[in-house]
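Asker: no FASTA, just this:
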């Protein structure tokens, strides 16, 4: 099989950079200029992508289409592609729920072959090298691996089941992105009382990620009866400072699911997660 022709929908900062990496192993990489902003036009030109006038032309000429757009647009975009009867490999690489990924697969199959994708990391420019996680039919995921071989986009196949890549992407994003918001709330609360520099110093004594310590979840569950009320107090302090308290109130109500595990030193990680999922 020769080098594939690739279409990118739509080249935002991540999409354009990923498409430029695909160009290494593709005959050409196209994008549809119809209705796109001047910023998109400039970005596509910067990354050397080939403009085509219409979606239908892009789909007619593409063996592989990669969808990388704002999550809210993912399904509408897939519907537009499905209407055209696209029959190649469709990489659904947006940050969407596994359920939505499955709905999109149902829209496009059996004409197209759908590969679920999730990008973890920053756009592949400079020294950045994100990983594109893939799940779907083995022959199709192998083609996407080949497309990004020896480029700044690393690939990792999670299996044949559409939804796995989306689940991994969202599981990681749920921690990573919520953490950044929590930092803003914590620093905002401390600044209100003139202790923001001291807060940063306290935090600088510990730099590793809580996400790498899942065994601590059972200890969290055992302490939830104390931690929940503490977070309610913190939420009150945020509200008094004019900062939004909802995130901490939500964390407190999450902890409340573990109230009956009070000081249970025998609790396992599995027990704690089961109680969280089935209160």
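Answerer: Yep, it's here. Just so it is clear, the model here is predicted, and its values are computed rather than measured.
Asker: okay, CA-based contacts and neighbour counts for the rest of this
Answerer: Fine.
Asker: Tell me how many other residues crowd residue 52.
Answerer: By other CA atoms under 10 Å, the residues close to residue 52 number 16.
Asker: now residue 205
Answerer: Residue 205, neighbours per other CA under 10 Å, totals 8.
Asker: same thing with residue 161?
Answerer: Residue 161 is flanked by 15 other residues according to other CA under 10 Å.
Asker: where does it land in three-state SS?
Answerer: Here residue 161 is coil, with the state taken from DSSP: H, G, I helix; E, B strand; the rest coil.
Asker: mind listing what the closest residue to it other than its chain neighbours touches?
Answerer: Leaving aside its sequence neighbours, residue 161 sits nearest to residue 136 (CA to CA, 6 or more residues apart in numbering; 5.1 Å). Residue 136 sits next to 114-116, 159-162 when contact means CA atoms under 8 Å, 6 or more residues apart in numbering.
Asker: any idea how far residue 136 lies from residue 144?
Answerer: Note on residue 136: its distance to residue 144, by CA to CA, to the nearest Å, is 11 Å.
Asker: Which ChimeraX command selects the buried ones in the contacts of residue 136?
Answerer: Buried members of those, defined by 16 or more other CA atoms under 10 Å, are picked up in ChimeraX with:
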select :114,115,116,159,160,162
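Asker: next up, a second structure to put side by side with the first:
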């Protein structure tokens, strides 16, 4: 993903630098193929770059930010990793206290190419965000600016990926159960009747809440069924546990916000929004 996004910035007219320290042979091949300029180390990159964008496994996000910060980088740092708003706040606190030089980014979609467009959501200081968005003007990276400061882009990414990733894992477990019982084709036929995602239908949430009192036991049964076959039962058990938080919504007609508030650990409350910067 990093090489593909960087290649789009180069296509847009930017010089792209890359550092081979600790990188694999495959990474080197991608960088050379894309025509990136090699630097000797992070220190040289920090001296020469106006913008540094980090796209790495989320577990490495803070350490990468620390490495760049330690070199006294004074350009715009874009953390485009799949990290939480809290992690972004941590990075801001220990590595980039000047909010005007830190951009919260999130990449949604497949790596950009001649046939695929990737969305890059950006939040933070208006001027810095505009600079970063400008790097991808006219490319396969669709840069979209979110108002509201650091944390917005990260929150959006995890809101989407928490459903997208978990639903795919749950689908794998469902197919395992269906396959072992010889009903996989029928499962696919049932699923084929739906062409939209529940993520695009938030109006369905109150209906789930109202029915959760009887769906939770069903999920406990599903957990037992997949567990008997040696497949992971944690997702089904967790789904049942979440549904049990809707116990008081039995057969009620709620609004979306009311249904969501019942899911909070500490009960209904007003959600604190991030402050604008």
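Answerer: Looks like it came in fine. Here the structure is a predicted model, which means the values were calculated and not measured.
Asker: TM-score, when you put one on top of the other?
Answerer: The TM-score (TM-score structural alignment, normalised by the length of the second structure) is 0.93; 265 aligned residues with a CA RMSD of 1.2 Å.
Asker: Check the contacts of residue 136 of the first structure and tell me the two furthest apart.
Answerer: Greatest spatial distance in the contacts of residue 136 of the first structure: 114 and 159, 13.2 Å, computed using CA to CA.
Asker: Not counting its neighbours along the chain, what's nearest the residue nearest the centre of the second structure?
Answerer: Centroid check for the second structure by CA atoms, centre = their mean gives residue 157 as the closest residue, at 3.2 Å. Nearest non-adjacent residue to residue 157 of the second structure, counting by CA to CA, 6+ apart: residue 106, 5.8 Å away.
Asker: Checking that neighbour next. Helix, strand or coil?
Answerer: strand.
Asker: Ok, residue 22 of the second structure next?
Answerer: What three-state DSSP gives for residue 22 of the second structure is coil.
Asker: which one in the first structure is aligned with it?
Answerer: The alignment partner of residue 22 of the second structure in the first structure, by TM-score structural alignment, is residue 35.
Asker: how near is the residue opposite residue 260 of the first structure in the second structure once aligned to residue 264 of the second structure?
Answerer: By TM-score structural alignment, residue 260 of the first structure lines up with residue 248 in the second structure. Separation of residue 248 of the second structure from residue 264 of the second structure (CA to CA): 13 Å.
Asker: Tell me where the second structure has helices.
Answerer: For the second structure, the helices defined by DSSP state H occupy 2-11, 25-34, 42-48, 61-70, 85-94, 126-134, 152-180, 184-191, 205-228, 234-244, 256-261.
Asker: Point out the most buried one among these.
Answerer: Neighbour counts (mean count of other CA atoms under 10 Å) averaged over each of those peak at helix 2-11, with a mean of 21.
Asker: That one packs against which elements?
Answerer: Under the contact criterion of 3 or more CA pairs under 8 Å, 6 or more residues apart in numbering; DSSP states H and E, helix 2-11 of the second structure touches helix 25-34.
Asker: which helices and strands does the helix it packs on pack with?
Answerer: Helices and strands touching helix 25-34 of the second structure, by 3+ CA pairs under 8 Å, 6+ apart, are helix 2-11.
Asker: superposed on the first structure, where does the helix it packs on end up, distance-wise?
Answerer: Once superposed with the first structure, the aligned residues differ from helix 2-11 of the second structure by a mean of 0.7 Å; criterion: mean CA distance after the TM-score superposition for the first structure.
Asker: Repeat that for stretch 171-179 of the second structure.
Answerer: With mean CA distance after the TM-score superposition for the first structure, stretch 171-179 of the second structure departs from the first structure by a mean of 0.6 Å once superposed.
Asker: residue range for that stretch in the first structure?
Answerer: So stretch 171-179 of the second structure sits over residues 183-191 in the first structure, by TM-score structural alignment.
Asker: Can you list the neighbours in contact with the matching stretch?
Answerer: For stretch 183-191 of the first structure, the external contacting residues (CA under 8 Å, 6+ apart) are 196, 199-200, 237-238, 241, 243-244.
Asker: aligned partner of residue 72 of the second structure in the first structure?
Answerer: Per TM-score structural alignment, residue 72 of the second structure is aligned with residue 85.
Asker: And its match, how far from residue 54 of the first structure?
Answerer: 15 Å.
Asker: what's the answer for residue 44 of the first structure, then?
Answerer: Between residue 44 of the first structure and residue 54 of the first structure the distance, using CA to CA, works out to 15 Å.
Asker: what does stretch 131-143 of the second structure contact?
Answerer: Contacts of stretch 131-143 of the second structure (CA under 8 Å, 6+ apart): 5, 8-9, 11-14, 51, 112-114, 116-122, 144-145.
Asker: Which of those residues fall within strands?
Answerer: Applying DSSP state E to the contacts of stretch 131-143 of the second structure, the entries found in strands are 51, 118-122, 144-145.
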